[in-house]
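Enquirer: for reference, the sequence and a predicted model appear below.
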Amino acid sequence: MKLPADRARALSDGREADPFDILGPHPSQGGWRIVALDHGAVEMSISAVDGERPMSPAEEAPGLFVGFLPEPMPYLLRGSDGQTQWEYEDPYRFGPVLGQIDEHLIGEGTHRQLWRVLGAHVIKHQGVTGTHFAVWAPNARRVSVLGNFNGWDARRHGMRRRGSTGVWEIFLPGIGEGEAYKFAITGAHGEPVPEKADPVGFGAEHPPATASVVRELHDFNWQDGAWMKRRGRAQSVSAPISIYEVHPGSWRRVIEDDNRPLSYLELARDLIPYVAGMGFTHIELLPISEFPFDGSWGYQPVGMFAPTIRFGTPDEFRHLVEAAHEAGLGLLLDWVPGHFPTDPHGLARFDGTALYEHADPREGFHQDWNTLIYNYGRREVSNYLIANALYWLQEYHVDGLRVDAVASMLYRDYSRKEGEWVPNIHGGRENLEAIDFLRSVNTIAYGEVPGIMTAAEESTSFPGVSRPVDRGGLGFGFKWNMGWMNDTLSYIQHEPVHRSHHHNQLTFGLVYAFSENFILPISHDEVVHGKGSMIEKMPGDDWQKFANLRAYYGFMWTHPGKKLLFMGCEFAQRREWDHNTSLDWHLLEDTRHKGIQSLVRDLNHLYRDLPALHKRDCSAAGFGWIDGGAAAESVLSYLRYGEEEDAPVAVICNFTPVPRHGWQIGLPRAGKWKLRLNSDAGVYGGSGMTTTEIITADGDEYQGYDQSALVELPPLSVLIYEAA
């Protein structure tokens, strides 16, 4: 019954790399030797169906006990410290859970449902219920699971290494949902690694606590079949897509309850009907993958597979998604595969080596955000991220992913000086591995999950971001139009008297408007860090500020491209956004703020109701200039077209506070054109200047069109006419 002395001491000290080779049942002369490790026991015994047998303390090292069974059979271990007794299943009597196919796919980097095998899963194994833990740590010498169930003692519950895949696993009987856990990892040279949260953990403790939490991925009783069948049409390039971007922690807070944020269930109750009533088609949530620092807004995630516990459990997040679908809304998530934080419990040097990140800081360290960059060229890392995208789309019925900071992924010299970056294999600046990764994730996501959409936050002129991969593109469905946003916001902040000198900032976007499938974004980034709120960007006195903002929104909603507006901008929040406080909903008691909200609601409904405003958002056939050159008067006029059977729409924008009487415009169709929206209307807080409700296109040829009409242009206004 002797144990190898060196290995016994290593086992007792928590240094043994293969505890399964010693602990548990092993054939021995005349039967089976049982070895157990329990530093809290002074006595131990084996309880089997044929009775109880004592175990002897091992001479070789403390905490080890040796016993004997005549033949293989289920058994329990019983321990005593002289006062208290306890009984438990021996995890070392259970065989492996992972199969050879899983091992092969993990090693190959092609396991698209990686979350089904890694992480912590409550299962029944060999007739016993418990939790199976599995983690990828290929360069580790030893890995164990820590938790309340073992007193956070790294010496216990060492895991089994599975061949060359670098995966470690163990089945712990009796462990169920709600248990907090981490991994204790010893590096390849015996060095300790900071305790790690589970990279594929489905739950987490509430920050600042950092452990993962066992959460069951049981089958959810989804009731959104009708939405799922039609969402592909609702998310196509010809559909009206108007996105309300939300930070769930600060949309609205419960002041009476210590100013806490709303839960997922409360957001389902309050946020969903608000967004639907406002006429938006989609909600986009800032990242909800678990993150340690509130001030990162979720853009520095640690728990990529865990919906943040700040607002509730994974099932409660599913209820939020289902509520959106029931209301006819798509729900999009901001997704962050570009970088991750250096927090010691996260992915950084996970197994004692640069595993998920590049070892060379010129490739692996993000100078702007003090974060680490994924090594996309490593197949297991790329697989991890692709599986994460599929996880959100499949397990939570999320309708799409907006991928953060794509520009930083595409270029190796992004925000770096000469000598601070490593060229690619051809000597260029493009990150070829990241490009391949983005193409793969889009191809696989669109191929495996029908009806979804992906969007890129990409600020450069990289070609083909929203073009199919088989045509040389990156495969995104849509791209944020950052150039349009920068130019038009710069324009609208000029005093009207100076706008004639900056007219091209409004018109230049049409030069490239159809080179991608664009979304026009007014996002959270435009109302923080000293940039001012949307209303405070506007020049002039209060009346002009509101009029300018109304005109800007009218221009935005009639310009080619899908729409995105950050929360609070729809009612002209005056303060910059603060992630720690609620939006200033009390402002809606002011008719001017209420007017902006009403305008955005009506623009959304008009955008959805008029095919000419959305069907050809991404096609040059959907747009035509009436007059883009009236710079001296700061007036723009243009046409929007749908299909041949759809009535065209004429838009006239006056970006000065000067009324324009009898303004002539050319029109492509004779007859009556009906005013559908006037941003200067009194109901929106405008001047209420009388304008023409019905204009008649006849008379002289003008501006290249066979007909023309005269229009009364109110100050700082946008007029939208539909051909009758």
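Expert: Sure, I can see it.
Enquirer: can we go C-alpha only for contacts and neighbour counts from here?
Expert: Will do.
Enquirer: who's in contact with the nearest residue to residue 410 once chain neighbours are set aside?
Expert: Among residues not flanking residue 410 along the chain, residue 431 sits closest, at 5.2 Å (Cα to Cα, 6 or more residues apart in numbering). Shown in contact with residue 431 (Cα atoms under 8 Å, 6 or more residues apart in numbering): 409, 410, 411, 412, 424.
Enquirer: go again with 6 Å.
Expert: Shown in contact with residue 431 (Cα atoms under 6 Å, 6 or more residues apart in numbering): 410, 411, 412.
Enquirer: the second one: what's its closest spatial neighbour, skipping adjacent residues?
Expert: In this structure, residue 411 finds its nearest non-sequential neighbour in residue 430, 4.6 Å apart by Cα to Cα, 6+ apart.
Enquirer: wait, the one you found sits on residue 408?
Expert: No. Residue 430 is beyond contact range of residue 408, at 10.3 Å (criterion: Cα atoms under 6 Å).
Enquirer: higher neighbour count, those two?
Expert: Per other Cα atoms under 10 Å, whichever of residue 430 and residue 408 has more neighbours is residue 408, with 22 against 19.
Enquirer: just confirm the more buried one is within a helix.
Expert: Yes. Judged by DSSP: H, G, I helix; E, B strand; the rest coil, residue 408 forms part of a helix.
Enquirer: next, the one to line up against it:
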Amino acid sequence: MTEPAFLKIMQGTADDLFAHLGPRPMARTGRRSLTAFAPRARRLSAVIGGQSFPLTPVRGAPEIFVGELPREGAYALERTSAGGTTLTYRDPYAFGPVLGVMDSYLIGEGRLDRLWHKLGAHVIPHEGVRGTHFAVWAPHARRVSVVGDFNGWDGRCDVMRRCGASGVWEIFLPDLGEGTLYKYEILGADGTVLPLKADPVAFGSQHPPETASMVRDLSGYGWHDGDWMAARAPRNAVSAPISIYEVHLGSWWRDDTQGGRPISYREAARTLVDYVADMGFTHLELLPLAEHPFDGSWGYQPVGLFAPTIRHGPPHEFRDLIDAAHARGLGVLMDWVPAHFPTDAHGLGRFDGTPLYEYADPREGFHRDWNTLIYDFGRPEVANFLTSSARYWLEEYHVDGLRVDAVASMLYRDYSRDAGEWVPNKDGGRENYEAIALLRRINTEACGACPGVMTVAEESTAFPQVSRPVDAGGLGFSYKWNMGWMNDTLAYIRTDPIHRRHQHGQITFGLTYAFSENFILPISHDEVVHGKGSMLGKMPGNDWEKFANLRAYYGMMWGHPGKKLLFMGQEFGQRAEWDYDAQLDWDALARPDHAGLRRLVRDLNRLYRETPALHCRDADPGGFQWILADAAEESLFAWARHGAQTDAPVAVLCNFTPLPREGRLIGLPRAGLWHEVLNTDAEIYGGTGRGNMGRVEAAPHPHDGQPASARVTLPPLSVVMLKAAPHG
């Protein structure tokens, strides 16, 4: 080794320590030469089978030691510091590469399935020794080092091996394992040492506000959900009852006896899962749990797309939560964010000193709304990274589906940008072709690799065929959030009843496009934050009228075509706006009105699950039939829901005024007995108890375009559902 090479190693500018350090055969003597770098060492020896071979410091380069060893035998290095402390460790430069040529090639091409199997930190045996293999993509870096407590966070040590032209760097560090904290020190192409970077494919992280990655061994978990996984596809199908309870895990419940700490994954596996199952929901949806630095982002600004947040426990305990949910018959969805990422110094921004993961042009690569960066969707390696992240949660954690956040911001290059502030596509248009291709790839690969999963788009525009198959020209999502329905119906229900006759179309309009996509009706966290107030707070009138309005709204929602989603706390009418930093107001359930509302939601879920007409043709216009669409002066709506030919139809009757309608003649799809299967004004829900004594008899007298009709009592601010009795 030349003197300049010695100096580069000590200065931290050498980019290929494997060319200089470690053992080398000596043909002339039949022995091995050994060169080792040991900063701050007073003495260094190699130990083979209990025999010590002292190494000599190089003159002018006292941190570099050289010596000769026997030709055979694994060695360890014994380092004595200036203070006399002795440490024995294995030399990482004695080990060969782990990644093969094909691995590197496919990573560079952006075509490696399950990218997380190769990149990140993996606890493995290698050449007879157990340790951790680190691999990271940083194609423009001059040098990449793994740093941590194990090397004093000294980037001159443990410099990684460059894997050809792929841009991947790797190193095997013997004897490191589960729980090791680490980051990457990267020397940019211009010689600048960048801020220490967390691992983009880390499986675990340090607890925020600390930002180091953590080695997590994902192997060895014993799943118990084989039966669920084999049979889950029908539970996610468009014909299935899907009623989703959306949860921010950090604020659902907190332990006041321990400083208000959030619930752990294992606690949630008991209490949350039991609660959601008891409430009759079919699915639990978790706001993003990928690691994120800022609590106030609720997880929507992640830096660790392969790391469950440590806020609630380690990865295996997150698996405990999923396993427990499956045991109770609950599917689990998780919000996933490929649309943007934060600018935190330890994150993906300018990862190797260049705009690597993000578009270089801020007109494409920066979200002014959120002060975040935008992935370069067209770069093959970035597309592979995001596709693999989606598959990772589905495969490694048995998540049953992903709800993809902010899809609209991905689809349009001019999203939230004025003229001249965005870059058109190659055809001069506003659509982001690269993002569209990526979403199609994610949906195709995720559903292909994980049969039975669902993907859900939060998409707020009229972009066509979001929930249609890719081979039919669609984006390939299973479902789309119906944001238009949500906006219109909330505007209607918050209007004073005396003026609702002027807003009638806000209920009827949604039925003109209700079957253009596979829709989920979302009353999500977004509707109860940032000054929007709680759901109960949106309702007009006095306290009784607020609860009656909210009960009627939920009754209408559960009777309307489309799958259901309700954010936590809304099921019992929490009065305060949602606060991510505090638990729900569980004490409210001591009041009969709140308890009654929760009882209604539980019964709505039960009725919805048990009644095919209310769910099996949600995306089929043949499953819906208007009875009353134009009774604006009375603020009445009525429609029929139909299932298969043998399923009993259901009539959904809505009275959105505080006036009772006694003996109102309503058309019905057939004559005979109809059971009152739900009345939101029932006393057990906090209502007045008015109704139809459990049944009505329809005579064969056509009315409202129906072949039969009946006199029905519609209580004030209520929804009544009637189900036809079986024939014969």
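Expert: Perfect, I can see it now. Bear in mind the structure is a predicted one, so any value in this text is a computation, not a measurement.
Enquirer: quick one: TM-score?
Expert: Laid over one another, the chains give 0.99 as their TM-score (TM-score structural alignment, normalised by the length of the first structure), with 722 aligned residues with a Cα RMSD of 0.9 Å.
Enquirer: residue in the second structure paired with residue 212 of the first structure?
Expert: Correspondence of residue 212 of the first structure to the second structure, assessed by TM-score structural alignment: residue 213.
Enquirer: check residue 107 of the first structure too.
Expert: Counting by TM-score structural alignment, residue 107 of the first structure corresponds to residue 108 in the second structure.
Enquirer: so what's that match up against?
Expert: With Cα under 6 Å, 6+ apart, residue 108 of the second structure has these contacts: residue 166.
Enquirer: and if we set it to 7 Å?
Expert: 166, 167, 381 (Cα atoms under 7 Å, 6 or more residues apart in numbering).
Enquirer: surely residue 434 of the second structure and residue 375 touch.
Expert: No. With contact defined as Cα atoms under 7 Å, residue 434 of the second structure does not count as touching residue 375 (10.5 Å).
Enquirer: neighbour-wise, which of those two wins?
Expert: For residue 434 of the second structure versus residue 375, neighbours defined as other Cα under 10 Å are more numerous around residue 375 (27 against 18).
Enquirer: tell me the contacts of the more buried one?
Expert: If you count contacts by Cα under 7 Å, 6+ apart, residue 375 of the second structure has them with 339, 340, 357, 358, 359, 365.
Enquirer: and the residue nearest to residue 410 of the first structure, how far from residue 121 of the first structure?
Expert: 36 Å (Cα to Cα, to the nearest Å).
Enquirer: swap in residue 237 of the first structure?
Expert: Using Cα to Cα, residue 237 of the first structure is found at 39 Å from residue 121 of the first structure.
Enquirer: so these two - more neighbours on which side?
Expert: residue 121 (25 against 22).
Enquirer: what lines up with the more buried one in the second structure?
Expert: For residue 121 of the first structure, the aligned position in the second structure is residue 122, judged by TM-score structural alignment.
Enquirer: would you agree residue 671 of the second structure is in contact with residue 700?
Expert: Yes. Assessed by Cα under 7 Å, residue 671 of the second structure is found in contact with residue 700 at 5.2 Å.
Enquirer: quickly list what's touching both of the two.
Expert: Contacts common to residue 671 of the second structure and residue 700, judged by Cα under 7 Å, 6+ apart, are residue 708.
Enquirer: ok, these two, which is more surrounded?
Expert: Set side by side, residue 671 of the second structure and residue 700 show more neighbours around residue 671, with 21 against 17, by other Cα under 10 Å.
Enquirer: compared with the second structure, how much does the single longest helix found in the first structure deviate?
Expert: Longest helix of the first structure, by residue count under DSSP state H: helix 591-609. Once fitted to the second structure, helix 591-609 of the first structure is off its aligned match by 0.3 Å on average (mean Cα distance after the TM-score superposition for the first structure).
Enquirer: would you mind getting the average deviation of whatever helix or strand comes next after that helix from the second structure?
Expert: Sequence-wise, the next helix or strand downstream of helix 591-609 of the first structure (DSSP states H and E) is strand 623-630. When the second structure is superposed, strand 623-630 of the first structure averages 0.5 Å from its matched positions, counting by mean Cα distance after the TM-score superposition for the first structure.
Enquirer: so which bits of strand 623-630 of the first structure are buried?
Expert: With burial defined by 16 or more other Cα atoms under 10 Å, the residues of strand 623-630 of the first structure counted as buried are 623, 624, 625, 626, 627, 628.
Enquirer: kindly report the same for stretch 678-688 of the first structure.
Expert: Quick answer for stretch 678-688 of the first structure (16+ other Cα under 10 Å): 678, 679, 680, 681, 683, 684, 685, 686, 687.
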